[in-house]
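Engineer: Here is my input, please return the structure:
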Amino acid sequence: NHLGSDGTRLWDETDNFYYDVLHQPDKEDIHIKIRSIVGLIPLFAVAIIDSETLQRLPKFQKRVKWFMANRIDLSANIACMEACGIDSERLLAIVSPERLRIILEKMLDENEFFSDYGIRSLSHFHTENPYIFNANGEEYRVDYEPAESTSQMFGGNSNWRGPIWFPINHLMIESLQRFHNYLGEDFRVECPTGSGRMMNLWEVSLEIEARLIKIFLKDKDGKCPVYGDTEIFQNNSYWQDLILFYEYFHGDNGAGLGASHQTGWTGLVAKLIQQRSEYVCEI
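Structural biologist: Presented below is the predicted three-dimensional model:
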C-alpha cells in the first residue's frame, strides 16, 4: 500500500487498483497503469490466525498490540489485525475487505480478467486500450496478447500479457479461501461481474477451479480446449486421451501454449479436481 519512507503508494485511488510505480530521480513517481496480475498479487498476502493459536502465544499477542499502537506508519498497511473474524480469527493481509471487494469487480469481469478458462494475466481491457509509455523519444506499449508473445523479449515463447497461468490461478484460489474463512458466508460478491449472481468467496474459488478444469474436458462438440486446433490430438483415437500439461493457456479459448510437458505447476489441476469434488456439493 505504501512503499518506502517517501510514502510512494502502489494503490491508485482513481482506478482502485494496484499498479507498478516508476520512481524517477528528482521527478514525481508515475503509476504504470497496466491492468495485470501485478494488481492481483497483493491478494496473495493473506494469513489467518485462529483464536486457539493466539491463546497459546501471549508474548506474540503483546507484541502485536505494541506494534498496532506504536507503529501506525506500518500497521496502516495491514488489514484487520485487531478485528475478529467469524470464529474470533485474526486476519493478516495487505488488502482490506473493502479493497478486496473493489479488486474482485475487475478480476471477475469477463471483459477484463475472468476468462472462461481462468484468470488472465492481463486484462482484456487492453485489447482496445493498449498502455503506451513514452521515454527518451521512444514509444513502449503493452497490448492484450492472449496467445504467444508477439515480442522476442524473454525468448518470445513466454507471455504474461494475457494467457492463463496455473500457478497464479492456484494461489488466487487459496487466497480467496483464506479470506472466506475470516469473512464468512455474508461477504458476497457478484460473480461474474454484471451477472447478478452473488457468491461467497469460497464459491468464487470453486468457480475459478471449474473454469480451469474445463480446459481439459471435452465440450459439447467433443473438442478439448487444451488441444486447440491440433487435429491429431482432437480426433485421433490413439492421441486424444493423452493429456499434455502445457506451460500456459490461451486467454480466450484455453488452448495449451509453451512447453507441452509442464507436469509441475499445471499438474495442480489434479488438486483442483480433488478439492472441487469434495466441496462442490455444498454450493
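
Engineer: contacts, neighbours, all on C-alpha from now
Structural biologist: Fine.

Engineer: now the helices for this protein?
Structural biologist: Listed in chain order, the helices of the chain (DSSP state H) span 51-55, 58-70, 72-75, 97-107, 166-183, 201-213, 231-235, 269-279.

Engineer: Of all the ones you listed, which one is nearest His126?
Structural biologist: helix 97-107 (12.9 Å; C-alpha to C-alpha).

Engineer: What is the closest one packed up against?
Structural biologist: strand 188-190 (3 or more C-alpha pairs under 8 Å, 6 or more residues apart in numbering; DSSP states H and E).

Engineer: Would you do the same for the sequence below? I want to compare the two.
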Amino acid sequence: MTAATLEQLPWFAEHFEWFLAHKPRYASHVAHSATTGDHHRHLLSIVDPDRLRRVLEVMLDEEEFLSPHGLRALAASHREHPFTLHLDGITASVDYEPGESTTAIFGGNSNWRGPVWFPVNYLLIESLHRFGEYLGDDFTVECPTRSGTLMSLHQVADDLTRRLVSIFLDDKDGRRPVFGDAERFQSDPLLHNLVPFHEYFHGDTAKGLGASHQTGWTGLVADLVARRCADGVPCIDASADQAAPAAAATRPSTSSGAPTPSTTTTIPASS
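Structural biologist: Predicted coordinates:
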C-alpha cells in the first residue's frame, strides 16, 4: 500500500495506525514499511521478506512444488516420502498423487494432493506481484531453486504464468499437454484446436483431469494470456514459452478486460 492508497481509505488508515501504535507485539510480525526516494510503502503480511525467501526456496524447487506447468498442490517429494501420522492405533498417510485421486474418501476424482490447480496458482501469482511492488526488483530469488538463475518476484510471477499458459499450447512436438494421451485430440486437426478448461491438471504431465468444463477458475488463464499480450509477449506463441523467461519484469494490472471464455475455446496451433 502506498500513502496515496491510504488517503483513499481513511477508515482503514485510521485503524491501521491504531494497530501499529497499540499492538506493536503483533504489528512487528505483519506490518512492514519501506521508503524509496519519495515513495513510502506499507506491507501487511504474515510472511516477512526473510520468511518469503525461505518459502520460495521450497516452492520453486522442481523436486518439490514447481512443475513444468505450474505449482503442484503437494510437494512431489512426498511420492517417495509420504507424511504419516500414527494416532490412537490408527495410521493415516498422505502421499503425492499427481493425477486423479486413488481413493474416494476425499470426494471421488477430485484430488488436492499433487495436481496443478488454477485458483491457487493464480492467487500466488497475484501475491508475488504484490510483494514485488513492495520489495522492488533488487529482491531476487533462484528460479528454479538451485538453477543459478536469479529473478525478481515479478519475473517469478511471469515464469509461473508462462508455465500455466503452456498447458494449452502446442509443445515442440505439436502436442498440447492438456490433451495428455488422448491421441484423437492430439492428431485430429478438427479437434486439436478445441481446447477444454479442465478442473485440474496432472502434476507431472499437465494432462487435463476432473470436469472438462471448469470455466469458473481454469478460465482464469484468459486473464493471464491477456496480461502477457499487454506486456508485449505473443499471446499464443509456443516458441516464446519454450524460450528462457523474459528478463524484463512486468507489472500486474488490476483489470485485464479479458473476455469470459466459453466451455471450449479455439486456440490456433502455433507455427
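
Engineer: Could I get the TM-score for this pair?
Structural biologist: TM-score for the superposed pair, counting by TM-score structural alignment, normalised by the length of structure 2: 0.81. Supporting figures: 234 aligned residues with a C-alpha RMSD of 1.8 Å.

Engineer: still on that earlier bit, out of the helices of structure 1, deepest packed?
Structural biologist: Counting by mean count of other C-alpha atoms under 10 Å, helix 201-213 has the highest mean neighbour count of these, with a mean of 21.

Engineer: What range does it cover in structure 2?
Structural biologist: Under TM-score structural alignment, the match for helix 201-213 of structure 1 in structure 2 covers residues 153-165.

Engineer: ok, residues contacting the matching stretch?
Structural biologist: With contacts defined as C-alpha atoms under 8 Å, 6 or more residues apart in numbering, stretch 153-165 of structure 2 is touched by 68-71, 121, 124-126, 128-129, 131-132, 137, 139-141, 143, 221, 224-225, 241, 245-251.

Engineer: so how far is the first residue of stretch 13-29 of structure 2 from its last?
Structural biologist: Criterion C-alpha to C-alpha, to the nearest Å; first-to-last residue distance in stretch 13-29 of structure 2 is 18 Å.

Engineer: Sorry, slip of the keys, the one I care about is stretch 137-146 of structure 1.
Structural biologist: First residue to last in stretch 137-146 of structure 1 (C-alpha to C-alpha) measures 28 Å.

Engineer: and it, how far from the chain's centre?
Structural biologist: Distance of stretch 137-146 of structure 1 from the chain centroid (C-alpha atoms, centre = their mean, to the nearest Å) equals 22 Å.

Engineer: corresponding residues in structure 2 for that stretch?
Structural biologist: Taking TM-score structural alignment, stretch 137-146 of structure 1 hits residues 89-98 over in structure 2.

Engineer: contact partners of that stretch?
Structural biologist: Stretch 89-98 of structure 2 has contacts (C-alpha under 8 Å, 6+ apart) with 74-86, 111, 113-115, 202-204.

Engineer: For PyMOL, what selects the buried ones among those residues?
Structural biologist: Only the buried entries of the contacts of stretch 89-98 of structure 2 go into this PyMOL selection, using 16 or more other C-alpha atoms under 10 Å:
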select buried, resi 74+75+76+78+79+111+113+114+115+202+203+204
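
Engineer: Can you pick out the ones from the contacts of stretch 89-98 of structure 2 that are in strands?
Structural biologist: In strands, defined here by DSSP state E, the members of the contacts of stretch 89-98 of structure 2 are 83-86.

Engineer: Distance-wise, check Tyr117 of structure 1 relative to Met172 of structure 1.
Structural biologist: Counting by C-alpha to C-alpha, the separation of Tyr117 of structure 1 from Met172 of structure 1 is 14 Å.

Engineer: ok, His86 of structure 2 - contacts?
Structural biologist: Counted by C-alpha under 8 Å, 6+ apart, His86 of structure 2 has contacts Ala92.

Engineer: Distance to Lys172 of structure 2 added to the ones in strands among the contacts of stretch 89-98 of structure 2, as JSON lines?
Structural biologist: Formatted as JSON lines, these follow (distance: C-alpha to C-alpha, whole Å):
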{"residue": "Phe83", "distance to Lys172 of structure 2": "37"}
{"residue": "Thr84", "distance to Lys172 of structure 2": "40"}
{"residue": "Leu85", "distance to Lys172 of structure 2": "43"}
{"residue": "His86", "distance to Lys172 of structure 2": "47"}
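
Engineer: of those, closest to Ser101 of structure 2?
Structural biologist: Within these, the smallest distance to Ser101 of structure 2 is 16.5 Å, found for Phe83 (C-alpha to C-alpha).

Engineer: re the thing from before, widest-spaced pair of the ones in strands among the contacts of stretch 89-98 of structure 2?
Structural biologist: Phe83 and His86 (10.3 Å).

Engineer: ok so, going back, and the match of helix 201-213 of structure 1 against structure 1, how far off on average?
Structural biologist: For stretch 153-165 of structure 2, the mean deviation from structure 1 after alignment is 0.4 Å (mean C-alpha distance after the TM-score superposition for structure 1).
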